[in-house]
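Novice: based on what follows, work out the 3D shape:
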Amino acid sequence: MTDHPRPPAYALVPPPAERAPAPTLDADQQSVVDHRGGPLLVLAGPGTGKTTTLVETVVDRIERHGLRPEQVLVLTFSRKAAEELRHRVSARLDRTVSTPLATTFHSFCYGLVREFQDPKSYSEPLQLLSASESDSRIRELVVGGLDDRTIAWPARLGPALRTRGFAVELERLMTRTRALGLDPVDLAAAGAAAGRTDWGAAAEFFEEYLDVLDAQNLIDYAELVHRAGIVAADPEHQPTLRDRFRFVIVDEYQDTDPAQVAMLRALAGDGRDLVVVGDPDQSIYAFRGADVSGILGFSHTFRTTTGAPAPVVSLRRTRRFGPRILAASRAVAQRIPLGRLAVEARGFRDPEPSRPVGGDEVWVRRFADPAAEAEHIALMLRRAHLEEGIGWDDMAVLVRAGTAMPRLQRALQAAGVPVEVAGAEVPLRTEPAVAALLGALRLSVTLSEGADLDPEAVERYLTGPLGDLDAAELRILCQELRRRDAWDDDGERRLPRSSRELLVELVRMPLTVAPLVDGAHRGRAGDVAARAYAAAVLLADAARLVAAQASPEQVLWTIWRGTRWQGRLLAAIEGARGDTNAGGAVAGPAGGAVADRSREAVADRSGRPDGAVADPSAETGGAAGAVGAEPLDLADTEAAAAAHRDLDAVVALFALAARAEESQRRQKVAAFLDEVAHHEVPTDTLAERGQRGSAVRLLTAHRAKGLEWDLVVVAGVQEGTWPDARHRGSLLAAERLAPGDVHATSDPVDAAAPARLGLPATTAELVAEERRLFYVAVTRARSRLVVTAVASLDPDGDQPSAFVADVERHASSASTAPERRPRRGMSLRGVIAELRELAEYGATPAVRDAAARRLGTLAAAPVPAAAPAHPDTWWGLREVTRSEHPVRALDQPVQLSGSSLDAISSCSLSWFLTHEAKGETVSSTAQGFGLLVHALAADVVRGGTAADPAALDAALDVVWERLAYAAPWVAQREREEARSAIGRFAQWHADQEQAARRRPLAAEHGFEVRLRVADDDVILRGSMDRVEVDVDGFVHVVDFKTGKYAPTGSDIAEHAQLGVYQLAIEHGVADGLLGEPGEVVASSGGAELVQLRVQDSARRPTAPKVQPQDPPREDAPFFAYALLEDAVRTVRSEQWIATPSPKACQFCQFARVCPAKPEGSSVLDAVAPTTLGTEEQAS
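Specialist: This is a model prediction of the structure:
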């Protein structure tokens, strides 16, 4: 046998890392490092070097005192903080560390519970529920218990029990119970003592909830910490754990709750080696169960081996900011109570700045209104970036609550400031892309169940990114649907259903719109109908999957891949590559990187055997759900930024669907929708995993904890908002569950065994919590702190908070009066706009010439963002364009109706916008009113209804409810108008019969006649309300009108619609009504308008106003021919002229875009004062 050489083996070997040099510690830091044995409390304010102190303490214990790395346990509260500590300790150690030195509380607890759980109990690892998953489980159990009547909930809770809100309340109460170290039996006892039967029922439910989670091998966060504490305190395991962890460090100790304190006592109590670091002034998570008394009472809770209180060391030198920011922050913090903290331990509040005077700034700015505040903040940030060179990612804007963020985000983006919003700040369900997908998913569930569809949801679907119809296209679709619905299967005219009803029918039965999309229907209406049909078919496909019990992920994927939306998003991002920022820098190739990663993450789903979607935190750097999360140098356009955001959100939604599939097995789509409806991105999952690109951070003060920037704007510091001292009661009063006998022991943890109903928080306590939060916000700045507020000129308007005055006393710059909106932003767009204004309206020729030269310089620059400086891009210098597709095909006759001729004659521009562009907003109820009255008038002629007011009124009642008026009072008013109208019709009909001069021949008589006009073919189409013949054999046409206003007498003589009817009669459209076709030739005896809503006179209020038009004369040309010639020329030339007149303008809806009106003037007026091309006006 021949020996073959073995192939070379390869291994990935990290490059040798250089050991980080030891920092220089001050005396306070060194005293912490030198501390030997026993508990120690380190009080450290912002920027005092606590992280450096912790790192050096760990390094000292390992390198100088013989501890192995695995014997050191460092606990903190965020993944980012844990990662930073691990990295910095590893960089300082001269050895390889095989175990993670730092971890989060929950990660440590999970490992502890997993390690000591019975290996025979479960075949799969213990799964940790997210908050939203826990809420879903709670609601399922509550609703199931109601059906089984296993728990006797108080009757007062009955209406709330099936709601999601009650599940959230119940989860808070159970979490509070575990945070206090209590069991369900303790909650029941507290409820009995306080007379709260709801607590007793909740305790019974708590027991059932824990049993269910145990059976399914699940656990929530609160239970995880509680059970970790039980394991740590177990005499069988405690010696092992204490021997394993010889030295314990806890960072951010002010954020602990009693359950976490209890676990620490089990691990490192009885005088063992424990160092905790924190700042009571930064305790801001009371709403999550954190208890500031934990750090204030640490010295008494954790005593030395001799029984003495634990010593306290204060770090008293701040390195983050200089004396001015320090003084402002101290003014905020000095009024925060410190409880029983010893006076000698309060030195942490008076640190010395290490930076010199003048090295930092504090600005206070007041603004006249929120818009001015947002725009000035954007201007301030741009100026700092462009003039001072501060990086975008070295700046942040902080707010009290997330509700203030959308307004600021829009203002920053509009000013060209790249902005990033952390995913946890924006609930996933509120992302526009996710909302669109969830809306489609919800419609598919409704379709599968055969339930009634929500018309508004259908409209949102069709006009959203999945349906992709704009508002004008939706109007076109609705008009086509109503036009077709106005005729029944027998060809009889009827009242069409409302647009909403027809859209719902379209989604439920897509084939109803099929005739609109076949080959016989061309033009825009057919294209719109085709897209609506495709969207409806897509929902039908999704509904079939839902009915077949497909997973939420499968249904979502069907919806996502069934449209062109993904392609549009990717195209928007691809189009942004190579664009430039508003400051002139050319973008690099990274503009579409996230699109590629997001596309792969979603597209990968179809190729995975299990159908799972890639973890968004792995694919996109942990920023799924973030706004503008790609490295968006200002090169990316607004459209590209929105596309990045949408793709990230879609990836996050698919990841959530995949997780639901894995953790809950075959979850139904309806249940998934319910879960997502209340889903919040977990704070530590997508939060600070790394910022994606250079962008200003926009986030809440809570999220800013632990972060810092050179420039920080604390915005919206308003009275009533910050502090928000409202008393927030809750249904189950979880916040009032308190430890029981507080005098039984000096140890607050031991005292937490029994429970009681505590007092609600006082206003002073709420303000103190808000002051801590404001203190955290103002201490995030390294070099410049800006505090802004609205100071309304209205005494009852928004006013600055009292917190602003605390900062203002130490400000280096402050507003003397509220500032109004800036004239222009500091962006290239703003510069170009101002130069264009100066070039045209500058005070002197020299100024105008200088502005024009600068515009020329910008226009010649190879920077796409400077393109608006070039005259070729100025609308006022462009020629009016013509559409590539004529309004009427040149090889086809011009089709007109009487109403179209009337409209073109009055104002051709208005006709085009209404009839062709479908831009008019017509009330379906107004149309329905007229159709109802016309239908009744026609039914009288056909003999279906007697011409009696009572009979007509009764017939009207049968169908009146189909008109969906906006309010009952409107419906009642219009009903009275309709009663009067049919009453006048009955009176007119009776007068006609009594006169016995004419008899009716037909009602709703449709016609079509072809004419030759001005060397062009014209087809006149329409429907005559009523056709009559007089005793002399002449035919008369009656047109019923239900408008509120009648034309003048002079207008009737050349009324275009009546003229068309008479022309049609003269061309034989009524011949067949008088006898056999060809036997009798009808001649027009005139036409008339019968105004059913206008009384004849004060003496005859119950009779309608009748306005007759004379028949054609043999000795003079009939006026209608001239009108037809003009209309044909207008349609063929496509010159839509704005023709002002009282008749045309009184009720016109297009005044704001009409070039003949001051409010409709535009830059095109210099080219064509009253004429607009089709394409321009349609757009």
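
Novice: only C-alpha atoms from now on, for both contacts and neighbour counts.
Specialist: Noted.

Novice: in contact with the residue nearest the centre of the chain, which residues?
Specialist: By CA atoms, centre = their mean, the mean C-alpha position of the chain lies nearest to Thr430, the distance being 4.3 Å. Thr430 sits next to no residue when contact means CA atoms under 8 Å, 6 or more residues apart in numbering.

Novice: run this one through as well so I can compare:
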Amino acid sequence: MNLSRLNTRQREAVLHGEGPLLILAGAGSGKTSTMAYRIAHLISVRKFPARAILGLSFTNKAAAELKERVTGLVTQTCGQDALKELTVSTFHSLCVKILRAYGHKLGFQNNFTIMDASDQRDVLKQVFKNVRIDDRKFDLDRILFQIGQAKGRFLGPAHAQDYFLGSGSQLPGDYGIAAATSYEHYQGQLKAQNAMDFDDLLFNAVTLLETFKDVREHYNQRFKYVLVDEYQDTNPAQFKLLRLLTEQQQNLCVVGDDDQSIYAWRGADPTHILEFAHQFKDARTITLDQNYRSTTTILDAANSVISNNKHRHPKKLWSERGEGEPIQEMVLADDREEARYVAEEIFRLAKEQKRRWSDFAVLYRSNTQSRVFEESLRLLRVPYKIVGGYSFLERKEVKNTLAYWRLASNPDDDASLRRVLNWPARGFGKTTLEALGNEAFSSGKSLYETLKRAGEVVPRAAGAAAQFVALVESARLELAALENNGGSGSEALVRWAQQWVEKFSIKKGIEEDCEEPAQVARKWENVEELLHALGQVRAKDVAIEETGAADFGAHLLREFLARMVLDAQDSEDREKDAEAERDQVTLLTLHGAKGLEYPVVFLVGAEDGLLPHQRTLDEKSDLGEERRLCYVGITRARDHLLLTRAKNRIRYGKPVPRYRSRFLAEIPESMILARDESGGVEPIFDKKARDDHEQKVKNYLAEIRARIGSKN
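Specialist: Sure thing, here's the model as predicted:
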């Protein structure tokens, strides 16, 4: 087999013989190629049968890519037949195969059902009924998530009490008690139905291998070599599975990067990759540190940042691509100016350098940051797509908050009423909603009008219906009473909205939807961002005088809601066109960016409070994972990296000062060309380069303005 395309370290990894091997694969170092060549070498050169090799990954896409590369390498020399019975799959797919074959030893038939999320909720709801827990008081998905986390830690019902009731699960007391009480009964219900949920697949496969020596020996004898991708993302149950599968041969090859371990919140344990040499006797470590993606400047910046993490394998990425362009840091007045700058810079670079829109990515720490960038890109008609999250207006908590505001503006909006009548839960069951809907249809009245006389239709719902109607009517009266006391005109409306976000119990609705407190915080940030957007509406932009001062608040709210609808429609049309072209700017979170790369990357919101996140700072938590997120963001860039931040972020109409991310301070100043919106430099590194850049910007501003003008 020709290994000339590989570098020295990659060849060492491919040619490694017996025993455990850790391949520390830095960002962009060719880890997939190395894994593919190693598997192909085992089959083509060392003549191991394909059925003796097991390749594991975390996603079907990654597994398919690895298998495709192996197929291309092996068929060149040995033909397609040499790949018969090669197993390259996800952890969970492997576990299904094991359980189909031997699950009867645990009391399952081989036709067991794998429950989806809806099935799980139904089972847990029945369990709550059986143990006399009121399911209306709990978010079932939140409890199911923590039961899944317990299984990922290989904690069965008998050993999970401390986890649920302690700080590990981060569940409040009543949720912890409910989870601890229901876990055993939930598992009993699944067993009785010959069913498993997603997390059971791993848990039960490990239990099977651990309990039955004959099964364990069977798989040890079959799989002589086991290879694992993204090892830094394994949880305790996956680690246990690997130990059991390699008990005899110890031919375990794991590939990963501790510097890209960013999923601790999902149960991943980075100590697995950090302590591999201690956990597997005579383990060898090979570091792939040659990067084939980025310029030297970008890599030096990434190395400088990540070197500040204490617990890591030492490695320093390098490249033969050359120094490249300096990293740019742009300091803007506020978040809207930041978004405007990014959109205009993307537009300019696309024209000047003849780049495709798909060459650009905008990376942010939190989904809530995307809205202003979407608006600015839409203004310039730049096609974009949201990856790893929903468009801002498509997020449930945003849609539902808008639905409440629409009801205050127009209570006969049936779609909005259906969306929020039972969010948060108010006891309106499916049967009740169907009865009310049928009556509304037959009487020709709106659902809201029917709700007012719910006692005639569904007597048991009379109390809950009356409370909801009173809530909406109160919101409408207060909205109608708003007056314009000068200023932008939106301050009074924002105050009204803030009060009614609380009175409508929107945060409770979010809590019912979430699996963990961190998710609640992220979704609540989106509601706050929506309030911020409401504060951007100006009385001078709408024809208030046509309705009179008494209707000021309602009119301003209707204007805002109309803009939201139009924005959403524009977004849908834009996405259809862009999808057809398949040439779009990518907007995504740092978590979603892992494994991807782009010629030009904008890492936005480079401020303390965003990166690192405010929760980490407030809780005085270890900054290690936040720093790894920053490292992931930096190493997504091939050619150009642009860092942006705001001096202030407007919240509820008031500027809140922001400060440069401490991670940027870890990058040597000589690598960064820093500027602010006035053209000032912070500090001055290269005046000529800066002046040239500013002149190019001015040259394109006229074209940009003309483009905007053509839209109007």
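
Novice: can you pull the TM-score for these?
Specialist: The TM-score (TM-score structural alignment, normalised by the length of structure 2) is 0.68; 553 aligned residues with a CA RMSD of 4.4 Å.

Novice: map the residue nearest to the centre of structure 1 across to structure 2 for me.
Specialist: Thr430 of structure 1 maps onto Arg395 in structure 2, with residues paired by TM-score structural alignment.

Novice: separation between its match and Thr246 of structure 2?
Specialist: Distance from Arg395 of structure 2 to Thr246 of structure 2, counting by CA to CA, to the nearest Å: 44 Å.

Novice: then Ser446 of structure 2?
Specialist: 65 Å.

Novice: ok, these two, which is more surrounded?
Specialist: Applying other CA atoms under 10 Å to Ser446 of structure 2 and Thr246 shows that Thr246 carries more neighbours, namely 21 against 18.

Novice: just checking, the more buried one touches Lys240?
Specialist: No - counting by CA atoms under 8 Å, Thr246 of structure 2 does not reach Lys240; the two are 10.1 Å apart.

Novice: buried ones in the helix or strand hosting Ser598 of structure 1, by neighbour count?
Specialist: Counting by DSSP states H and E, the element that carries Ser598 of structure 1 is helix 593-603. Residues of helix 593-603 of structure 1 classed as buried: Ala593, Val594, Ala595, Arg597, Ser598, Arg599, Ala601, Val602, Ala603 (neighbour count, 16 or more other CA atoms under 10 Å).

Novice: out of the residues you listed, which is nearest to Leu647 of structure 1?
Specialist: Proximity of the buried residues of helix 593-603 of structure 1 to Leu647 of structure 1 (CA to CA) peaks at Ser598, which lies at 6.1 Å.

Novice: hmm, back to that, which among the buried residues of helix 593-603 of structure 1 gets closest to Leu793 of structure 1?
Specialist: Using CA to CA, Val594 comes nearest to Leu793 of structure 1 of the buried residues of helix 593-603 of structure 1, at 45.5 Å.

Novice: that closest one against His644, yeah?
Specialist: Yes - Val594 of structure 1 is within contact range of His644, at 6.9 Å (criterion: CA under 8 Å).

Novice: can you give me the distance of the residue nearest to Ile177 of structure 2 when sequence neighbours are not counted to Pro236 of structure 2?
Specialist: Spatial nearest neighbour of Ile177 of structure 2, excluding adjacent residues (CA to CA, 6 or more residues apart in numbering): Leu165 at 6.6 Å. To Pro236 of structure 2, Leu165 of structure 2 is 20 Å away according to CA to CA.
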